[in-house]
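S.K.: quick check, what structure comes out for this input:
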Amino acid sequence: MYPTPQSIHWVSGTDSPEFALLSWALTRSSRVALDAEWKPIRSHNHQTRITAFPAVSLLQLACRLCPGLAEFPPDLADPTHFDHNESLVFLVDLQSVPLNSVYGLLREMFVCPDILKLGFRFKQDFVYLSSTFCSQGCDPGFDRVEPFLDITSIYNLLQQKQLGRKASKESKSLATICQELLGVSLSKELQCSDWSRRPLTEQQKTYAAADAHCLLEIFVLFQVWIDKGNSEHNVDQPPNYPNLRFGLTEILEKPTVTERILHNKFCEASNVVRAAAASEICKSFSSTDAVSVSLCRKARPLDESVLKILKKYGSKIVLQESDRKPRTSRKKSRKQFPLSLASKVKHLDMIDDWQGPPPWALSLGGNGCPKFLCDVMVEGLAKHLRCVGIDAAVPYSKKPESRELIDQIQREKRVLLTRDAKLLRHDYLVENQIYRIKSLLKNEQLLEVIETFQLKISEDQLMSRCTKCNGRFIQRPLTTEEAVEAAKGFQKIPDCLFNKNLEFWQCMDCNQLYWEGTQYHNAVQKFIIVCKLND
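M.R.: Alright, predicted model coming up:
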């Protein structure tokens, strides 16, 4: 079985069972996926020079245990809870754990030849991580990660083989890579949240764990594809393995399982690793001598198949002296606004509340029907708005310029919804047509929009728009026979629906068919609760 995230451990102290398990796991891991989070730097002043790197608040380590050498401590409370093929995900709270207690462990892990390190554009994270440890007296910090494999390189190689041409130079996000390779939606709503605030929410912890674990999943896919290519000729596409997708699908798309994982790992850690076992393990990893302690490797060297991959596709991260100092921007200073206009822009940056009225207001000649444009930062909000019957469009292009967004909202009389504060400076061009969303989660964003714009939502409106293209449904339902005819050459209707006497609906714009099945009723019930329609 491929690794599944059955263990997520919050490490916040050196005397905790989780810290002991982390120390133990690093001696028995063949692969470690790396990620880090910090408080985002937000500055509206483009002339401000950054004099210090941000302090890393959270370090994520997803450990793949070595086959055959992953026996858990004998005093484990419930040995059946773990599978030898699974991954252990550790969230190390660098604001609580004394950095000198993990400095030696991490430094040796970063350069251990028997551990493959996986990351996604990890160099910047590594620079910040080294700076964070140096600031706390752990000189000289970290200087290299080796052997290392960047997930971006894996993705580009798979794309190149699959498409039969050079991979696009366009930079892909981790969420896009997970969607294309694993078929799993990796939500990035919390990416820009304040990771320095404590306590972190359970959603933040789940997001952070998934960010590291998915790197292990992608490497497994890549390794199987490489091995399959050695035994079969003309393998042009990566294989599709449902079991491989199960781990990420479980943690990201099944809330009940996520709640169970979080409950077991964060609230009942003592039931997973007994304190007695932890204290025995901790004897070799005490906080007083952790700086100089060796990893005492219990694992065998990397197997031959991994070594072959590393020889051909592997790399390393090496920090130079120039990497340890923040770079000052060499961009030319922006054109200065006239004094009165600059004051107005500064004033608009400070506005938190909607000023109104919106362009659809009857007093402005509108028809009273709300219309929004959700930019790429809140694209998920567009689908939620459509689900409650609100007209919510998205930009025409994937990477629109500010001018394109302004043209679209002017032409279609919409309000632009965004989380980018910089767009507020254009409000003087389209007064009362730009609103900055403050919430991070889609459900909360939906409520914020409903309350801010005083939208009237009724149960009859739910699921009345196409979530795919924002189009309206036809005015009457289709019979099964009409739906089959409409779907020919376009969409397949599952055979199990034919005997259920269901009603079908079709989008008037993109012709997508919908029916009132289990997903429909679940969605209706969800938005009744979210929009508080029963209150």
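S.K.: only C-alpha atoms for contact and neighbour calcs from this point on.
M.R.: OK.
S.K.: quick one: contacts for Ser402?
M.R.: For Ser402, the contact set (Cα atoms under 8 Å, 6 or more residues apart in numbering) comprises Leu423.
S.K.: with Met109 instead?
M.R.: With contacts defined as Cα under 8 Å, 6+ apart, the neighbours of Met109 are 26, 115, 295.
S.K.: what of Val345?
M.R.: Contacts were defined as Cα under 8 Å, 6+ apart; by that measure Val345 touches 424-425, 428.
S.K.: measure it to Tyr428 for me?
M.R.: Using Cα to Cα, to the nearest Å, we find Val345 at a distance of 8 Å from Tyr428.
S.K.: give me the buried subset of the contacts of Val345.
M.R.: Of the members of the contacts of Val345, the ones counted as buried by neighbours, 16 or more other Cα atoms under 10 Å, are 424-425.
S.K.: could you dump the contacts of Val345 to JSON lines with distance to Leu248 and secondary structure?
M.R.: Listed next are the contacts of Val345 as JSON lines, based on distance: Cα to Cα, whole Å; DSSP: H, G, I helix; E, B strand; the rest coil:
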{"residue": "Leu424", "distance to Leu248": "37", "secondary structure": "helix"}
{"residue": "Arg425", "distance to Leu248": "39", "secondary structure": "helix"}
{"residue": "Tyr428", "distance to Leu248": "44", "secondary structure": "helix"}
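S.K.: need the contacts of Val345 in TSV with distance to Leu105, can you?
M.R.: Formatted as TSV, the entries for those read as follows, by distance: Cα to Cα, whole Å:
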residue	distance to Leu105
Leu424	46
Arg425	47
Tyr428	54
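S.K.: which one of the contacts of Val345 sits closest to Pro255?
M.R.: Leu424 (35.2 Å; Cα to Cα).
S.K.: one more, so I can put them side by side:
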Amino acid sequence: MRNETSVTFSMDPQRPLNVQLVSSTDSPEFTYLTRSLTRCRIIALDAEWKPIRTRTPQSSFPTVLLLQLACQLGSRLGGDSDESDDSVVFLLDLSTIHLPSIWELLRDAFVSPDILKLGFRFKQDLIYLSSTFSSNGCEPGFDRVEPFMDITSIYNHLQDKQHGRKASKQIKSLASICKEVLGISLSKELQCSDWSCRPLTEEQKTYAAMDAHCLIEIFNVFQAKVIKEGKLVRHPTEPHPPTVTLGLKVVFEKLDIYSKIVRMKVHEAIDIARATASYVSPNIVTEEGMTLRIGHRNTLPMDEYLLKVVNEFGEKILLKESDKTAKTSKRKAKGRSSEGLICNEKQGQSFEDWQGPPPWDLALGGDGQPKFLCDVMVEGLAKHLRCVGINAAISYSKKPEPRQLIDQANKEKRVLLTRDAKLLRHDYLINNHIYRVKSLLKNEQLLEIIETFQLKISEDQLMSRCTKCNGRFIQKPLTTEEAVEAAKGFQRIPNCLFNKNLEFWQCMDCNQLYWEGTQYHNAVQKFIDVCKLNE
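M.R.: Here you go, the predicted structure:
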């Protein structure tokens, strides 16, 4: 009987998923983990950490506090295991586990040729994970994951097959991919929660497990599709499927080591046989000249179908020494007093993809309400954001200097939105206060911001802000007579509206008047369609 740290949830009610929180190496959950790693064919990887709020010349990478391993025991297609649908997600609490005691276990799993690893832009996670283990005496940390497949690449392959041509490699969030491929809304609300607090909440455990398990679900869709279409190609150098039994004597004769078998233990001989019939990766060469797989744990070899997928689409993550070094500024800040400013030595590269948390996050002292500042290149986006009820300001001046934009965003706790690559190369940028918009059209830009920042849009929010100044409307509507009186001197109300018994709304900041006419209803319907609120 496992303890209360076990959680059960599911994407599919017919297949409940087991979630295990591993807090120590002497727990039943850790025993379950080590046994599962010898039987699993696929592992999905994810990590959670507490972001570093400010950077100093001695800054380091964030410390990974939770590592998620979603294990699929067996393969759903072509596997002969009775546990082909058995999946479990292990949540490794790295804040309580003695890291040196699990370093070797993880390292072996990361490079095992018998296990396909899945991740979503996992290289950054691996860098932080390697740094976390290295700082706890586990040198040299981690430097590779193979065989590996990135979910972004899998999604692009699916797009290529769906459209019958090479699809544009647009950047998609994991939530967007889950919605499109699985039809599941993956909430990212807890992404920026405080992962250093213990005990973890049930919501945090569920969020962390879902983030990892959905990667396996997406891969299964992809694998089923490519196998069904029969488009897997065997390379000339591809070894025989590991399901083919060669016989130990034949294997040893081919390796010219038959005379040496008498000196070896049975499990070592089995390892050699497996090594000759499985995926080839960098291995260890013994003094006798024999090639053995990295790691000492026996694992089940991949079935024929999964091996073909790996050989056709597999890749790997390799970390260089430069990747393991936190980038710090070599320039001296002269007269820089604003809080939260960091030097961007990589010239905007780290701001291409949003990493969060946003400055309005409650953990950072914000009010929890999304707020943006749009520069002159995306002023049209500002109006679209206002139309869906999001606080979107523009610069105080018509031709602001980069420093002015940065200071305004910092002061008002906003994320600066821009398409100006030069702005991202500015020497001093605010940590987590800037995002480069990639789309060109306003409707697509709006969707990009909603998906990237996981904004919640409802029909009640539409047209709730002044598109002119970003102000909020008065809570009580005005009658026609009150509106005529309020509009005197700066706004004309058409005479055709007087007999229609309309309600008027006034901006509390600029006093602009609005009414629910044809233009209003057309705008509401437009943003219902753009934001897909009727789906």
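S.K.: Leu429 of structure 1: neighbouring residues, count only.
M.R.: Other residues within reach of Leu429 of structure 1 by the criterion other Cα atoms under 10 Å amount to 11.
S.K.: could you pull up the residues touching it?
M.R.: Per Cα under 8 Å, 6+ apart, neighbours of Leu429 of structure 1: none.
S.K.: how near is it to Leu341 of structure 1?
M.R.: Applying Cα to Cα, the value for Leu429 of structure 1 to Leu341 of structure 1 is 11 Å.
S.K.: got it, and Thr51 of structure 1?
M.R.: Applying Cα to Cα, one obtains 30 Å for the distance of Thr51 of structure 1 from Leu341 of structure 1.
S.K.: so which of the two has more stuff around it?
M.R.: Leu341 (13 against 10).
S.K.: picking up where we left off before, filter the contacts of Met109 of structure 1 down to the ones in helices?
M.R.: When those are checked against helices (DSSP state H), the matches are Leu26.
S.K.: Serialize the contacts of Met109 of structure 1 to TSV and add fields for distance to Leu244 of structure 1 and neighbour count.
M.R.: As requested, the contacts of Met109 of structure 1 are exported to TSV (distance: Cα to Cα, whole Å; neighbours: other Cα atoms under 10 Å):
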residue	distance to Leu244 of structure 1	neighbour count
Leu26	23	25
Ile115	22	28
Leu295	30	22
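S.K.: let me know whether Lys442 of structure 1 touches Leu381 as I believe.
M.R.: Yes. Under the contact definition of Cα atoms under 8 Å, Lys442 of structure 1 touches Leu381, with a separation of 5.6 Å.
S.K.: so which of the two has more stuff around it?
M.R.: Neighbours per residue (other Cα under 10 Å) separate Lys442 of structure 1 from Leu381, with Leu381 holding more: 25 against 18.
S.K.: other SSEs contacting the strand of greatest length in structure 2?
M.R.: Longest strand in structure 2 by number of residues, with DSSP state E as the criterion: strand 64-73. Other elements packing on strand 64-73 of structure 2 under the criterion 3 or more Cα pairs under 8 Å, 6 or more residues apart in numbering; DSSP states H and E are helix 28-37, strand 42-49, strand 86-93, helix 122-134, helix 202-229.
S.K.: check the mean deviation of it from structure 1.
M.R.: Compared with structure 1 after the fit, strand 64-73 of structure 2 shows a mean deviation of 0.4 Å (mean Cα distance after the TM-score superposition for structure 1).
S.K.: so that strand versus strand 86-93, what angle?
M.R.: 170 degrees (axes from the mean of the first three to the mean of the last three Cα atoms, to 10 degrees).
S.K.: identify the residues contacting strand 64-73 of structure 2?
M.R.: With Cα under 8 Å, 6+ apart as the contact definition, strand 64-73 of structure 2 has outside contacts at 36-37, 39-50, 83-95, 128-129, 132, 195-196, 208-209, 212-213, 216.
S.K.: any quick PyMOL command for the buried ones out of these?
M.R.: Buried members of these can be picked out in PyMOL with the line below, counting by 16+ other Cα under 10 Å:
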select buried, resi 36+37+39+40+41+42+43+44+45+46+47+48+49+50+84+86+87+88+89+90+91+92+93+94+95+128+129+132+195+196+208+209+212+213+216
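S.K.: what about Leu105 of structure 2, which SS state?
M.R.: In the three-state summary, Leu105 of structure 2 is assigned as helix, counting by DSSP: H, G, I helix; E, B strand; the rest coil.
S.K.: what sits against it?
M.R.: Contacts for Leu105 of structure 2 were tallied using Cα under 8 Å, 6+ apart; they are Thr34.
S.K.: state the number of residues packed around Asp150 of structure 1.
M.R.: Neighbouring residues of Asp150 of structure 1 were enumerated by other Cα under 10 Å; the total is 21.
S.K.: surely it touches Gly119?
M.R.: Yes. At 5.2 Å, Asp150 of structure 1 and Gly119 qualify as touching, with contact defined as Cα under 8 Å.
S.K.: so where do the helices sit in the stretch 401-535 of structure 2?
M.R.: Ranges of helices within the stretch 401-535 of structure 2 are 402-411, 421-424, 442-452, 480-487, 518-530, based on DSSP state H, counting those that start in this stretch.
S.K.: of all these, which one is nearest Lys179 of structure 2?
M.R.: For the helices of the stretch 401-535 of structure 2, the distance to Lys179 of structure 2 is smallest for helix 442-452, at 10.9 Å, taking Cα to Cα.
S.K.: so which bit of structure 1 is that closest one matched to?
M.R.: Aligning helix 442-452 of structure 2 against structure 1 (TM-score structural alignment) gives no matching residues.
S.K.: elements contacting that helix?
M.R.: Contacts defined by 3+ Cα pairs under 8 Å, 6+ apart place helix 442-452 of structure 2 against helix 379-387.
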